[in-house]
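[1] Following is a predicted model, sequence given first.
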Amino acid sequence: MKHEKLCVGPVAGVDEAGRGPLAGPVVAAAVILPSKGVPRGIDDSKKLSASERERLCARLKGCAIVGIGIVEPDEIDTLNIYWATMKAMTLAVDALATELGHAPGHVLVDGNRLPRWTYPATPLVGGDAKSLSIAAASIVAKHTRDLIMIAAADVHPEYNWHSNKGYGCAHHMKALRDHGPTPIHRRSFAPVAAAYRTREGLFAKETTS
């Protein structure tokens, strides 16, 4: 926890999940780790299996202070994905501050940009590999978003979100062409916008024929 020790505590790590998918929300998490009893195995969420993330997320929620921020697809389309991500991070730290009872002493944020907030903060490129707090936040954000997409897959099974979590893999792209977008698709993303135009064109032909 080298980076955490350089800051005035308590120090929160912040990371997000879901900037790139065509469907579903962007989720951010903020985590303050305990001074003792940090769960073993915390790492960049992308290096962990789903079962490892699930186990660690449960452990973190039991021993750490955690805040989560979620921005839904319609707001992503309104703000754009960059500002939606910044908002999700802000919501996560706000939630953490509420749980903590006051603002964190410092916030370490994965990436090279900071939200427009008043919290003292440092951006850290590749932070999920450099900061244990950011790595913990990446696990919570990723697992939280995965659960949201698995629940959405039960409603829209044809898109295989159980597996692809909303990313634009071949199966998802084919389902988008065959079935059209759902309410949780991001209309501002080019493949989804193209699918909307195609469906609208087909509907127009049907109504004029």
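    That came in fine, so what should we check first?
[2] contacts and neighbour counts: CA atoms only from here.
    Will do.
[3] And the strands in this structure, which stretches?
    11-17, 26-32, 65-71, 106-110, 121-124 (DSSP state E).
[4] Pick the most deeply packed of those strands.
    strand 26-32 (a mean of 31; mean count of other CA atoms under 10 Å).
[5] could you check the angle strand 106-110 makes with that strand?
    With axes from the mean of the first three to the mean of the last three CA atoms, to 10 degrees defining the directions, strand 26-32 sits at 140 degrees from strand 106-110.
[6] counting contacts, what elements does strand 26-32 pack onto?
    strand 11-17, strand 65-71, helix 81-100, helix 132-155 (3 or more CA pairs under 8 Å, 6 or more residues apart in numbering; DSSP states H and E).
[7] can you redo the strands of the chain as CSV with distance to residue 81?
    Formatted as CSV, the strands of the chain follow (distance: least, CA to CA, whole Å):
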stretch, distance to residue 81
strand 11-17, 12
strand 26-32, 8
strand 65-71, 10
strand 106-110, 16
strand 121-124, 18
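[8] re earlier: out of the helices and strands packed on strand 26-32, which one sits most buried?
    Taking mean count of other CA under 10 Å, strand 11-17 is the most buried of the helices and strands packed on strand 26-32, at a mean of 29.
[9] What lies in contact with it?
    Here strand 11-17 makes contact (CA atoms under 8 Å, 6 or more residues apart in numbering) with 4, 26-33, 85, 88-89, 92-93, 104-110, 128, 131-138, 141-142, 145.
[10] A further structure is provided below for comparison with the first:
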Amino acid sequence: MTTQIIAGIDEAGRGPLAGPVVAAAVILPDGHKIQELDDSKKLTAKKRAMLETEILEKTIYNIALCDQSEIDSINILQATMTAMTRAAEGLSQEPDHILVDGNRLPQWSFQAQAVIGGDAIHPCISAASILAKEYRDRMMIAAAEKYPEYGWERNKGYGTAEHMAALRKYGPTPLHRKSFAPVAQFSLL
């Protein structure tokens, strides 16, 4: 009997005011031996970076996103589901089953299960959580070089006091989610 191929999916970036929502899908091979996989939010930045390297070397994975214009067009929930679908569909090996962190599943043809808190329970979801967060964080750090006023290298696009003060002073950038209320109040739509 063959082993079922299980993929884990998680996202990063639903709550920020700027940048994309990023989803990762990961298939852990049998006997992968990647230690200390956990919810990315529970890990230090150094530990996440170390685990990311190991995950990229030892797994089948795909990372996908929906940018801020798509988020503004279809809303953050639908953008999250779209990014998850893209991540799953882009895997080089089709999974038999997918475990998705959260309480909702995208409308897709995959056999899947939503698992609340799954990033702390299932190693494949933990691995996806780490990849999505690290990828998105790097994108926001790079964007901070172009838009240094917003402090994205520190806040990753979340609505911190620093970020809100910059929005008030400079207005939104092309990377801001103009459909989000804190940004919309400063937008000239």
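    Good, I have the coordinates. These numbers were taken from a predicted model, which means no experiment stands behind them.
[11] Now do the contacts for residue 20 of structure 1.
    Residue 20 of structure 1 touches residue 167, counting by CA under 8 Å, 6+ apart.
[12] Structure 2: which residue goes with that one?
    In structure 2, residue 20 of structure 1 lines up with residue 15, judged by TM-score structural alignment.
[13] Ok, residue 110 of structure 1 next?
    Taking TM-score structural alignment, residue 110 of structure 1 has residue 101 as its aligned residue in structure 2.
[14] Check the spacing between its match and residue 136 of structure 2 real quick.
    Distance, residue 101 of structure 2 to residue 136 of structure 2, by CA to CA, to the nearest Å: 17 Å.
[15] Repeat that for residue 130 of structure 2.
    From residue 130 of structure 2 to residue 136 of structure 2 the distance is 10 Å (CA to CA).
[16] now swap in residue 114 of structure 2 and tell me
    The value you get for residue 114 of structure 2 to residue 136 of structure 2, if CA to CA is used, is 22 Å.
[17] just residue 71 of structure 2 next, same as before
    15 Å.
[18] Also residue 173 of structure 2?
    17 Å.
[19] What of residue 163 of structure 2?
    Taking CA to CA, one finds residue 163 of structure 2 at 17 Å from residue 136 of structure 2.
[20] how far away is the residue nearest to the spatial centre of structure 2 from residue 40 of structure 2?
    Structure 2 has residue 12 as the residue nearest its centroid, 2.5 Å off, counting by CA atoms, centre = their mean. Distance, residue 12 of structure 2 to residue 40 of structure 2, using CA to CA: 9 Å.
[21] Give me the common contacts of those two.
    129, 133.
[22] check contacts around the aligned partner of residue 61 of structure 2 in structure 1.
    Aligned counterpart of residue 61 of structure 2 in structure 1: residue 66 (TM-score structural alignment). Residues in contact with residue 66 of structure 1, defined by CA under 8 Å, 6+ apart, are 29, 30, 31, 32, 60, 95, 96, 99.
[23] Between all of these, which two are separated the most?
    60 and 95 (15.5 Å; CA to CA).
[24] and residue 152 of structure 1, which of the strands of structure 1 is closest to it?
    Judging the strands of structure 1 by CA to CA, what sits closest to residue 152 of structure 1 is strand 26-32, at 14.1 Å.
[25] Next, the mean deviation of that closest one compared to structure 2.
    Superposing on structure 2 places strand 26-32 of structure 1 at an average distance of 0.3 Å from its equivalents, by mean CA distance after the TM-score superposition for structure 1.
[26] Give the aligned equivalent of residue 183 of structure 1 in structure 2.
    Checking TM-score structural alignment: residue 183 of structure 1 goes with residue 174.
[27] meant to ask about residue 56 of structure 1, not that
    Residue 56 of structure 1 maps onto residue 51 in structure 2, by TM-score structural alignment.
[28] Contact partners for its match?
    Here residue 51 of structure 2 is in contact with 34, 37, 130 (CA under 8 Å, 6+ apart).
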